[in-house]
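Enquirer: pasting the sequence and the predicted coordinates here, then a few questions.
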Amino acid sequence: MAIAVAKFVAAAFTGSSSMLAEGIHSVADSGNQVLLLIGGKRAARASTKEHPFGYGRERYFYAFVVAVVLFTIGAAFSLYEGIHKIVAPHGVDAPIWAFAVLIFAIIAEAFSFRTAIVESNAVRGKQSWVAFIRRSKSPELPVILLEDLGALLGLIFALFGVTMAVITGDGTWDGIGTVMIGVLLAVIAVVLAMETKSLLVGEGATPEMERQIREALESAPEVARIIHMRTLHLGPEELLVGAKIAVAGEDTAGEVARGIDEAERRIREAVPIARVIYLEPDLDRARTTPDASPTGA
């Protein structure tokens, strides 16, 4: 917000549309951080009768709202202001204000972006940055990464537009820089919307996590094999696992119950976020009926 105030002051002194667009961009970014905090707080609520699986996916909803806010406020305003400046250009007054604020903001945003990179590296593992943004089940870090990247690039575009306007004396360059900011924000907003929509609709476990669950299930003595299995993220740190497992026909009900308990224990030990597990036992028809379909009932 401090950076936003500085940009608005610079915009007032210079009449630069790039500075005004960057000020709006900073306000939108600050509001987005508040939305992410609200989403995290609401997601922590205990489950209710109406929402028996809890509110974990509220984090996905608020991340989606962030994408909408970034597009409607940041991108739309920047595009409008940039096009208006191109149609009716005017020079940049007292450019020292713009240069001072932009250089300060670039340093501050670079530090913020570095912090986001360090935090992301702690959980990214060996994934590429594109894979991390696409596969992360926790929406906050990818959102902040893209926002910080957009903020840094937006400042560079603004600096380019103001510099060219000062050098050439043509305010059209200021408008071009503003349009570049708008296009950048629109692209980031679309990427965020697509990724968070996928999480909101419902994504399963990662291939590595699914492999760990299968190995844990198959290692249980009473489980002959897995007939089929489905997973679903109820939130970033809560996974639902549903599976139909084949058991020996000669096992008693008590043995099957104990086998299911042991299988659940092994799944939770291998994948701690697998908090909701439903296992349905079925006869191992591959053993009891040689001609039966290997997929079971």
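Expert: Sure thing, it's come through. Numbering: from 1, shown residues only.

Enquirer: C-alpha from now on. contacts and neighbour counts both.
Expert: OK.

Enquirer: can you show me the helices along the protein?
Expert: If you assign secondary structure with DSSP state H, the helices in the chain sit at 2-14, 17-43, 58-69, 76-87, 95-124, 129-135, 140-168, 172-201, 207-219, 253-270, 285-288.

Enquirer: and those helices as TSV, adding distance to residue 226 and mean neighbour count?
Expert: As requested, the helices of the chain are arranged in TSV below (distance: least, Cα to Cα, whole Å; neighbours: other Cα atoms under 10 Å):
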stretch	distance to residue 226	mean neighbour count
helix 2-14	56	20
helix 17-43	32	22
helix 58-69	31	24
helix 76-87	51	20
helix 95-124	30	16
helix 129-135	25	16
helix 140-168	34	21
helix 172-201	26	23
helix 207-219	7	17
helix 253-270	11	17
helix 285-288	12	16
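
Enquirer: nearest to residue 279, out of these?
Expert: Taking Cα to Cα, helix 253-270 is the member of these nearest to residue 279, at 6.9 Å.

Enquirer: picking up where we left off before, using TSV, lay out the helices of the chain together with distance to residue 277.
Expert: Rendered in TSV, the data for those read as follows (distance: least, Cα to Cα, whole Å):
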stretch	distance to residue 277
helix 2-14	47
helix 17-43	20
helix 58-69	21
helix 76-87	45
helix 95-124	25
helix 129-135	22
helix 140-168	26
helix 172-201	20
helix 207-219	11
helix 253-270	7
helix 285-288	23
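
Enquirer: thinking residue 172 is in contact with residue 165, fair?
Expert: Yes: the pair formed by residue 172 and residue 165 meets the contact definition of Cα atoms under 8 Å, at 7.0 Å.

Enquirer: residue 188 touches residue 148, doesn't it?
Expert: No: if you go by Cα under 8 Å, residue 188 and residue 148 don't touch, sitting 10.6 Å apart.

Enquirer: can you tell me the centre-most residue of the protein?
Expert: Nearest residue to the geometric centre of the chain (Cα atoms, centre = their mean): residue 139, 2.9 Å.

Enquirer: return the distance of residue 182 relative to residue 153.
Expert: Counting by Cα to Cα, to the nearest Å, the separation of residue 182 from residue 153 is 11 Å.

Enquirer: kindly report the same for residue 194.
Expert: With Cα to Cα as the criterion, residue 194 and residue 153 are 21 Å apart.

Enquirer: structure two is appended below for comparative analysis:
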Amino acid sequence: MSSSRSQSIQGTLPVIAALLGNGFIAVLKFVGFFISGSGAMLSEAIHSFADTANQALLMVGIRRSKKKATNEFSYGYGKERFLWALISACGIFFVGAGATIYQGINALIRPQHADVTYIVFTILAISFVIESGTLIVAYRELRKTGGKAKFKKILKNGDPATIAVLYEDGIAVLGVVVAFVSILLTELTGAYYWDAIGSIVIGLMLGVMAIILINKNRALLLGKAIPEEVKDRIIEILEEDPAIESVTDFRSAIMDVGKYRIKCEVEFNGNALAKEMFARGALREEFEEVRNDYQEFIKFCVDYIDRVPRLVGNHIDKIEKRIQEEYPEVVHIDIELN
């Protein structure tokens, strides 16, 4: 599979797995709520419903980010992935966290009897298994695409859709544990406030996760720079070339998952390029033709001036090719000469 193809489908498997898993779990949890009347179970049902809707939004973003570049959007639609991930994160905050915390506070103010049966715990157990499975799928996807990098670094620079699934399913697994403990405590003690506290704790976890995802996707939409170590290595490649004295300005942006754009200004050393040409014996034949005729020499110089921009351009193309050989994800390069 080609690199570009693999980048285009990155995040699809975890999102589809989470979408199907959470959709099924949401139905089960709503059934559990109607059977038991538990506020924590309702919070978990709302949580799973919100996750299902959010993963549908992530899928929209992934599909739309694959659209080819047009005259109107010459750099493509890669940032659609970040936009829909941001909308998804806002949905988690307002629908998931907001509704869940409201339900918990309402249960504290107006306690309701919860009729807990073995069916409720069975539903929570099934949810735990499915959520753990989709969590593992997301984790493996991040590990596969992140290579040997530290996991903290992968979370910083990885696909936002896959990271969203990882966070959502991680919180979902914890949420099931919280719901199980709060329902069990309510059943054992007869104190209904445990059920309400469980709902509030689940809502707070969702809120914190949503804020993290909102901040991450906001940065990507604003044009977050490429990883620092990649930037440093690209500058090193540029300055290793004899024709480039220094890089005076370097700017970059992440355009999509695995797609970078860089722009830099360099101090160009024309003498180094000329020495390289002459070392290969360039202009030797032309010199022999005009060495005894000054007018022919002037004419040759005027004609040769037209070749200089092309020579410089070809050299810049070689440098860009060298960068892309090491970092294929750098799909747009703009090198300006000072």
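Expert: Yep, that arrived. All values reported here derive from a predicted model rather than from experimental measurement.

Enquirer: the longest strand along structure 2 vs structure 1, mean deviation?
Expert: Taking DSSP state E as the assignment, the strand of structure 2 that covers the most residues is strand 244-256. Here the mean offset of strand 244-256 of structure 2 against structure 1 after fitting is 1.7 Å, by mean Cα distance after the TM-score superposition for structure 1.

Enquirer: the inter-axis angle of that strand versus helix 80-91?
Expert: Taking axes from the mean of the first three to the mean of the last three Cα atoms, to 10 degrees, one finds that strand 244-256 of structure 2 is oriented at 50 degrees with respect to helix 80-91.

Enquirer: and strand 244-256 of structure 2, what does it pack onto?
Expert: Counting contacts by 3 or more Cα pairs under 8 Å, 6 or more residues apart in numbering; DSSP states H and E, strand 244-256 of structure 2 packs against helix 228-240, strand 259-268.

Enquirer: ok, and the closest non-adjacent residue to the residue in structure 1 that residue 226 of structure 2 lines up against?
Expert: Residue 226 of structure 2 maps onto residue 205 of structure 1 when the alignment is built from TM-score structural alignment. Nearest-residue entry for residue 205 of structure 1: residue 231, 5.9 Å, with adjacent residues in sequence omitted and distances by Cα to Cα, 6 or more residues apart in numbering.

Enquirer: counterpart of residue 166 of structure 2 in structure 1?
Expert: Per TM-score structural alignment, the equivalent position to residue 166 of structure 2 in structure 1 is residue 145.

Enquirer: right, I mislabeled it, should have said residue 320 of structure 2
Expert: For residue 320 of structure 2, the aligned position in structure 1 is residue 264, judged by TM-score structural alignment.

Enquirer: what do you get for residue 24 of structure 2?
Expert: Using TM-score structural alignment, residue 24 of structure 2 sits opposite residue 2 in structure 1.

Enquirer: check residue 130 of structure 2 too.
Expert: In structure 1, the residue matched to residue 130 of structure 2 (TM-score structural alignment) is residue 108.

Enquirer: and for residue 264 of structure 2?
Expert: Following TM-score structural alignment, the counterpart assigned to residue 264 of structure 2 within structure 1 is residue 243.

Enquirer: roughly how far does its match sit from residue 133 of structure 1?
Expert: Taking Cα to Cα as the measure, residue 243 of structure 1 and residue 133 of structure 1 are separated by 28 Å.

Enquirer: equivalent analysis for residue 1 of structure 1, please.
Expert: Using Cα to Cα, one obtains 26 Å as the distance from residue 1 of structure 1 to residue 133 of structure 1.

Enquirer: repeat that for residue 52 of structure 1.
Expert: Relative to residue 133 of structure 1, residue 52 of structure 1 is positioned 29 Å away (Cα to Cα).

Enquirer: just residue 38 of structure 1 next, same as before
Expert: The value you get for residue 38 of structure 1 to residue 133 of structure 1, if Cα to Cα is used, is 21 Å.

Enquirer: same question, residue 20 of structure 1
Expert: For residue 20 of structure 1, the distance to residue 133 of structure 1 (Cα to Cα) stands at 29 Å.

Enquirer: do the same with residue 22 of structure 1
Expert: Spatial separation of residue 22 of structure 1 from residue 133 of structure 1 under the definition Cα to Cα is 24 Å.

Enquirer: list the contacts for whatever residue of structure 2 lines up with residue 275 of structure 1?
Expert: Using TM-score structural alignment, the equivalent of residue 275 of structure 1 in structure 2 is residue 331. Counting by Cα atoms under 8 Å, 6 or more residues apart in numbering, residue 331 of structure 2 touches 259, 260, 261, 324.

Enquirer: and what of residue 233 of structure 2?
Expert: Listed by Cα under 8 Å, 6+ apart, the contact set of residue 233 of structure 2 is empty.

Enquirer: wait, residue 32 of structure 1 sits on residue 68?
Expert: No: assessed by Cα under 8 Å, residue 32 of structure 1 is found out of contact with residue 68, at 9.9 Å.

Enquirer: now the common contact residues for the two.
Expert: Contact criterion Cα under 8 Å, 6+ apart; no residue bridges residue 32 of structure 1 and residue 68 by contacting each.

Enquirer: and for stretch 236-248 of structure 1, what are the contacting residues?
Expert: Contact with stretch 236-248 of structure 1 is made by 56-57, 137-139, 205, 222-234, 256, 273-285, 287, as judged by Cα under 8 Å, 6+ apart.
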